[in-house]
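A.B. asks: need the 3D shape of this:
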Amino acid sequence: MKSIIHKATTRGHANHGWLNTYHTFSFGNYHNPERMNFGVLRVLNDDEVSAGMGFGTHGHSNMEIISIPLEGDLEHKDSMGNTAVIRKGDIQVMSAGSGIQHSEKNKNHDQLVKFLQIWVIPNKVNVTPRYDQITLDEKDTENTFRQIVSPNAEDEGVWIHQDAWFHLGDFEQGKTTNYIMKNENNGLYVFVLEGSVSVNEVALSRRDGLGITEAKELDFKFETDSKVLLMEVPMAN
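C.D. replies: Down below sits the predicted model:
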């Protein structure tokens, strides 16, 4: 097993007033040649948007964009005619493909909206743009890793144009579990949303990231109540 740790305190950071954001990988004005990506995982942004504010209409192409709300209500509008509000428990995916315009706004005027914005490089270019979202029940992730993203439309969760699998879990202190790689040539990126976790005896804390390659199975021990996101991705597109 090979691994690389990205401690929360080493992430890129920008505070634009209306947007307070942390970048695990190079993004915007944060550029670190050693932190460009983890395989096809290109962007992992941890965003807080002020009340009533948001991202105006802007374009994307040839990128799989996954949004995971953590708190508050995020309003989405796009050039395909979709208008939706996503909240904690929702998983949103947008295949930008041949090109799409969209906006994201904090729907509320009295509280922050917090969400993860994740970009995955696709394995097909110029596909027809698409949008989808699902809602999880809190029980779906209790002491288990629930699949939320896969390459297959018929599988659990939303699907993307890439041989990648995401899992999300909420674990009680003292619990243990494991994760078996879908493809041994893939890498696994572990992102700790809350709590303290040991992964094959590597200790991680809140908002730490751990990239793992050349592994078949990973063992997890939860030192405190924890929320963890797993992203299994190809290391080359």
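A.B. asks: every contact and neighbour count from this point should use C-alpha atoms.
C.D. replies: Will do.
A.B. asks: for the residue nearest to the spatial centre of the chain, give me its contacts.
C.D. replies: The C-alpha lying nearest the average C-alpha coordinate of the chain belongs to residue 118 (Cα atoms, centre = their mean; 4.5 Å). By Cα atoms under 8 Å, 6 or more residues apart in numbering, the contact list for residue 118 reads 41, 42, 43, 44, 45, 65, 66, 67.
A.B. asks: same question, residue 236
C.D. replies: Contact analysis of residue 236 by Cα under 8 Å, 6+ apart lists 39, 40.
A.B. asks: circling back: save the contacts of residue 118 as TSV, and put in distance to residue 216 and secondary structure too.
C.D. replies: TSV is the format used below for the contacts of residue 118 (distance: Cα to Cα, whole Å; DSSP: H, G, I helix; E, B strand; the rest coil):
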residue	distance to residue 216	secondary structure
41	19	strand
42	23	strand
43	25	strand
44	24	strand
45	27	strand
65	27	strand
66	25	strand
67	28	strand
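A.B. asks: ok, residue 66 touching residue 86?
C.D. replies: No. Using Cα atoms under 8 Å, residue 66 is not in contact with residue 86, being 11.8 Å away.
A.B. asks: need the overlap of contacts for those two.
C.D. replies: Common neighbours of residue 66 and residue 86, counting by Cα under 8 Å, 6+ apart, are residue 92.
A.B. asks: related to what we said a few turns ago, and which of the contacts of residue 118 is nearest residue 125?
C.D. replies: Proximity of those to residue 125 (Cα to Cα) peaks at residue 65, which lies at 13.8 Å.
A.B. asks: how close does the closest residue to that closest one other than its chain neighbours get to residue 219?
C.D. replies: Closest residue in space to residue 65, ignoring its immediate chain neighbours: residue 119 at 4.7 Å, by Cα to Cα, 6 or more residues apart in numbering. Distance of residue 119 to residue 219, given as Cα to Cα, to the nearest Å: 26 Å.
A.B. asks: second input sequence below; structure requested for side-by-side comparison:
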Amino acid sequence: MQTLLHTANTRGHANHGWLNSYHSFSFAGYNNPQRMHFGALRVLNDDTVAGGMGFGTHSHDNMEIISIPLSGTLEHKDSAGNHGIIQSGDVQVMSAGTGIAHSEKNHSRSEEVKFLQIWLFPNQRNVPSRYDQQTFRAEDRHNQFQQVLSPNPDDAGVWIHQDAWFHLADFDAGFATEYQLKRPGNGVYVFVLEGDATVAGQPLHRRDGFGVWDTNSLAIQADSNTRLLLMEVPMKF
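C.D. replies: Below is the predicted model of the structure:
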């Protein structure tokens, strides 16, 4: 088993006034050669956007882009005619593929929106661009892994062009379990949304990130009431 620890206070940070963003990996003005990606996971941004503000229309291609709101509401529009509103409990995916222009804005003019912006390298290039969003019940992740993303359109959650699986979990203090990896050669990047946990023997706290690979499973114990995001991704792609 190999591991990689990114404590919350080592992340890149940019505060633009309207946008307060923490970067787990190199992004925009934050360039750390030691933190370019974790396998196929390229970007993990922890963003807070002020009321009435947002990212204006801009373009992407050949990237799988996932947005997970933590509080508030986020509004999406793109050049393919898609328009969606997402909030806590929702997961949004956009396969940029051959190219798409989009905007992501705070739907509220008075309240902040907090969300995770996640990019994964795809396993296929120049696929047709697509958009999807789904809503997930909070009770379905209480003391269990709730799958919210997979590579299979017929499986639970949104799907992307990569052999990746995302799970959310809300664990009570003292709850212990084990995560079984879905695919040989994958690794798992665990991001602590709230609380404290011990993963593969490593104590973790709020907004810490922890990568684990060269293993088939990892032990997880909640040291307080804890919310986790587990991102299983190929280490070679």
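A.B. asks: the residue nearest to the centre of the first structure and residue 23 of the first structure, how far apart?
C.D. replies: 10 Å.
A.B. asks: mutual contacts of those two, please.
C.D. replies: Shared contacts of residue 118 of the first structure and residue 23, defined by Cα under 8 Å, 6+ apart, comprise 43, 44, 45.
A.B. asks: mind listing what residue 69 of the second structure touches?
C.D. replies: Applying Cα under 8 Å, 6+ apart, we find residue 69 of the second structure in contact with 86, 87, 88, 89, 90, 91, 113, 114, 115, 116.
A.B. asks: which helix or strand contains it?
C.D. replies: Using DSSP states H and E, residue 69 of the second structure sits within strand 64-71.
A.B. asks: that strand vs the first structure, average offset?
C.D. replies: Strand 64-71 of the second structure: mean distance to aligned residues in the first structure after superposition is 0.3 Å, counting by mean Cα distance after the TM-score superposition for the first structure.
A.B. asks: how many neighbours does the aligned residue in the second structure for residue 161 of the first structure have?
C.D. replies: In the second structure, the residue matched to residue 161 of the first structure (TM-score structural alignment) is residue 161. Neighbours of residue 161 of the second structure under the rule other Cα atoms under 10 Å: 21.
A.B. asks: skipping its backbone neighbours, what lies nearest residue 161 of the second structure in space?
C.D. replies: Leaving aside its sequence neighbours, residue 161 of the second structure sits nearest to residue 122 (Cα to Cα, 6+ apart; 5.3 Å).
A.B. asks: do residue 40 of the first structure as well
C.D. replies: Of all residues not flanking residue 40 of the first structure in the chain, residue 121 sits nearest, at 5.1 Å (Cα to Cα, 6+ apart).
A.B. asks: did I read that right, the match of residue 161 of the first structure in a helix?
C.D. replies: No. Residue 161 of the second structure sits outside any helix when classified using DSSP: H, G, I helix; E, B strand; the rest coil, being coil.
A.B. asks: who's in contact with residue 195 of the second structure?
C.D. replies: 205, 206, 223, 224, 225, 226, 227.
A.B. asks: dump those to CSV, plus secondary structure.
C.D. replies: Shown next, in CSV, are those (three-state DSSP):
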residue, secondary structure
205, coil
206, coil
223, coil
224, coil
225, coil
226, strand
227, strand
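A.B. asks: out of those residues, the closest to residue 151 of the second structure would be?
C.D. replies: Looking across the contacts of residue 195 of the second structure and measuring by Cα to Cα, the closest to residue 151 of the second structure is residue 227, at 23.3 Å.
A.B. asks: residues in contact with residue 104 of the second structure?
C.D. replies: 54, 55, 56, 57, 74, 75, 76, 77.
A.B. asks: that one sits in which helix or strand?
C.D. replies: strand 100-106.
A.B. asks: next secondary structure after that strand?
C.D. replies: Next element after strand 100-106 of the second structure (DSSP H and E): strand 113-120.
A.B. asks: run through the neighbouring helices and strands of the helix or strand following that following strand.
C.D. replies: Next in sequence after strand 113-120 of the second structure, counting helices and strands by DSSP H and E, comes strand 130-135. Applying 3 or more Cα pairs under 8 Å, 6 or more residues apart in numbering; DSSP states H and E, we find strand 130-135 of the second structure packed against strand 90-95, strand 158-159.
A.B. asks: what does the longest one contact?
C.D. replies: Residues external to strand 90-95 of the second structure that are found in contact with it (Cα under 8 Å, 6+ apart): 62-69, 86, 128-136, 148, 158-161.
A.B. asks: neighbours around the closest residue to residue 62 of the first structure other than its chain neighbours, how many?
C.D. replies: With Cα to Cα, 6+ apart as the criterion, residue 62 of the first structure has its nearest non-adjacent residue at 4.2 Å, and that residue is residue 97. By the criterion of other Cα under 10 Å, residue 97 of the first structure has 20 neighbours.
A.B. asks: check contacts around residue 97 of the first structure.
C.D. replies: 61, 62, 63, 64, 125, 126, 127, 128, 129, 130.
A.B. asks: out of the contacts of residue 104 of the second structure, what pair is the most spread apart?
C.D. replies: Spanning the widest gap among those are 57 and 74, at 14.3 Å by Cα to Cα.
A.B. asks: between those two, point out the one with more neighbours.
C.D. replies: Taking neighbours as other Cα under 10 Å, residue 57 of the second structure and residue 74 compare with residue 74 leading, 24 against 15.
A.B. asks: residue in the first structure matching that one?
C.D. replies: For residue 74 of the second structure, the residue aligned by TM-score structural alignment is residue 74.
A.B. asks: what residues are up against that match?
C.D. replies: 85, 86, 87, 104, 105, 106, 107, 113.
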